[in-house]
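> Coordinates only, no sequence provided:
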């Protein structure tokens, strides 16, 4: 922490930003509420349990890592770290729905059916839908996920938008290790282990549901295809995504 404070001073950056103060007040209020109520077994409860265990350590040599600042940083990171991937998912999903009006309308009808008193709820949110190779220690393995996800031997008509592929009754047709958006096994996405993936998926579903209920999506002429930007981390459009939004008239 001291090294970070020195770096802040060298770069002339302020540690006590107004936005940090907002998150700190939310964290303190939420912790007080949690300590006076039942546990929810979520990310914050896990942090509080670890903090309690860390505080109970009486050994003089013990390192108390979970300070108030560290807990605040972890809570902010939980909220912010998934926004890039969630935003990419919303962008690509919106583009596909705009190119395919029939699935878009079907999704809108399903969302209208699950609304309770005109509002979307958490409970009502629908599911939007061996080799002989030997590796030596230290070998670097990289999975070509784009190739897997567009291979016609695993995905018939891979360039067609067919959301029915992921319906419950069709998942049996998906071969193991051919669909790995978050990786698999003990080295999969950390968010899947620490509940962050569930949070990211829910915020993605809410954003798409609100958008679909509020407007009709269409692709402007000349923007039917997306050029991808080469990136070692996130798949992103090279020149952005253009979609025409027409507000829907509600009865």
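Noted; the coordinates are in hand. In this text, all values refer to a predicted model and were calculated from it rather than measured experimentally.
> contacts and neighbour counts: CA atoms only from here.
OK.
> doesn't residue 209 fall inside a helix?
Yes. Under DSSP: H, G, I helix; E, B strand; the rest coil, residue 209 falls within a helix.
> surely it meets residue 111?
Yes. Using CA atoms under 8 Å, residue 209 is in contact with residue 111, at 7.0 Å.
> Do you have the helices of the stretch 1-150 of the chain handy? List them.
Using DSSP state H, counting those that start in this stretch, the helices of the stretch 1-150 of the chain run over residues 2-11, 18-35, 43-56, 68-80, 83-99, 101-114, 145-149.
> can you tell which of those helices is closest to residue 200?
Nearest to residue 200, of all the helices of the stretch 1-150 of the chain, is helix 83-99, at 6.0 Å by CA to CA.
> Next up, a structure to set beside the first:
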């Protein structure tokens, strides 16, 4: 699909993987709606890219509808949804003191990561379905969801996070089959250990990141957010990629800890 002259909604678009994706798409001529909770960073990025910022909690139906409508209101057809908003969480199912994982935090992770992804996918896809096809195949648009290798190889304490990301992987193929009827492709990316601002800055942060990268076979480093954005764009541009879950991890396979 040609990217020039279309609009996109990128959730979690103010930082990390979302920011890199927003920058990459904007460089290719996409009008980007940065959907994020961080108003300062989100507005600054949207202004820089010539896009639009909408404060968005992805688990909130009204706020997601507003973000999607903002893309429609740009005057160029909405054809791309990128779900990259999410939170991490580490708690054992039963801790060493014998206490059970609290239910509220499990529910929160599921609500944001899994339900939030579905929320934007369903509302965004409904808007894309109203556009005219771009080719003789009937293609109208693309949804890219972000899961994690933790969906496949969750580590100790990742029960909530892995469940949420595994749910995203699990709905990829049925969503692609559902949305085929309206000309929308759906793919999911499972990142491994990616270098984003979440790890902080300074000598201690660099030492921690170097330790994280040790199990990566090749290249022996963390992935770059720009590389994630590149694979997202490739999945959008390649018209025969549909219903797929793609690992993006340098060949790492997570151990229990």
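All right, it came through fine. It should be emphasised that the depicted structure is a prediction, and the values quoted were computed from it without experimental measurement.
> Give me the TM-score for these two chains.
The TM-score (TM-score structural alignment, normalised by the length of structure 1) is 0.22; 85 aligned residues with a CA RMSD of 5.7 Å.
> re the thing from before, with mean neighbour count as extra columns, can I get the helices of the stretch 1-150 of structure 1 in CSV?
Converted to CSV, the helices of the stretch 1-150 of structure 1 look like this (neighbours: other CA atoms under 10 Å):
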stretch, mean neighbour count
helix 2-11, 10
helix 18-35, 13
helix 43-56, 14
helix 68-80, 15
helix 83-99, 18
helix 101-114, 15
helix 145-149, 14
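> Which of the ones you listed sits closest to residue 193 of structure 1?
Closest among the helices of the stretch 1-150 of structure 1, using CA to CA: helix 43-56, at 10.5 Å.
> Can you name the next helix or strand after the longest strand seen in structure 2?
For structure 2, the strand with the greatest residue count under DSSP state E is strand 184-191. Next in sequence after strand 184-191 of structure 2, counting helices and strands by DSSP states H and E, comes strand 194-195.
> tell me which residues in the next helix or strand along the chain from that next one are buried?
Next along the chain after strand 194-195 of structure 2, taking DSSP H and E as the criterion, comes helix 203-213. If you call a residue buried by 16 or more other CA atoms under 10 Å, then helix 203-213 of structure 2 has these buried ones: 209, 213.
> Next secondary structure after helix 203-213 of structure 2?
Downstream of helix 203-213 of structure 2, the next assigned helix or strand under DSSP H and E is strand 223-224.
> So which elements touch that next one?
Strand 223-224 of structure 2 sits against strand 194-195, with contacts defined as 3 or more CA pairs under 8 Å, 6 or more residues apart in numbering; DSSP states H and E.
> contact partners of the strand it packs on?
Residues from elsewhere that reach strand 194-195 of structure 2 (CA atoms under 8 Å, 6 or more residues apart in numbering): 209, 222, 223, 224, 225.
> For the longest strand of structure 2, which helices and strands make contact with it?
With contacts taken as 3+ CA pairs under 8 Å, 6+ apart, strand 184-191 of structure 2 sits against strand 141-146, helix 159-179, helix 225-237, strand 245-248.
> Deepest-packed of those, please.
Highest mean neighbour count of those: strand 141-146, a mean of 28 (counted as mean count of other CA atoms under 10 Å).
> picking up where we left off before, quick one: which of the contacts of strand 194-195 of structure 2 is nearest to residue 54 of structure 2?
Nearest to residue 54 of structure 2 among those, counting by CA to CA, is residue 225 at 22.0 Å.
> The closest one reaches residue 17, doesn't it?
Yes. With contact defined as CA under 8 Å, residue 225 of structure 2 reaches residue 17; the gap is 5.2 Å.
> thinking again about what came up before, could you save the helices and strands packed on strand 184-191 of structure 2 as CSV and add columns showing distance to residue 11 of structure 2?
Below are these laid out as CSV (distance: least, CA to CA, whole Å):
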stretch, distance to residue 11 of structure 2
strand 141-146, 10
helix 159-179, 15
helix 225-237, 13
strand 245-248, 19
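> now for the helices of the stretch 1-150 of structure 1, which one comes closest to residue 190 of structure 1?
Closest approach to residue 190 of structure 1 among the helices of the stretch 1-150 of structure 1 (CA to CA): helix 68-80, 11.1 Å.
> Mind listing residues that contact the closest one?
Against helix 68-80 of structure 1 from outside (CA under 8 Å, 6+ apart): 23, 24, 27, 44, 47, 196.
> So the second one versus residue 70 of structure 1, what's the distance?
Think residue 24 of structure 1. As judged by CA to CA, to the nearest Å, residue 24 of structure 1 and residue 70 of structure 1 stand 11 Å apart.
> got it, and the last one?
When distances are taken as CA to CA, residue 196 of structure 1 and residue 70 of structure 1 turn out to be 18 Å apart.
> For residue 111 of structure 1, see how far away residue 104 of structure 1 is.
Counting by CA to CA, the gap from residue 104 of structure 1 to residue 111 of structure 1 is 11 Å.
> joint contacts of these two?
Residues touching both residue 104 of structure 1 and residue 111 (CA under 8 Å, 6+ apart): there are none.
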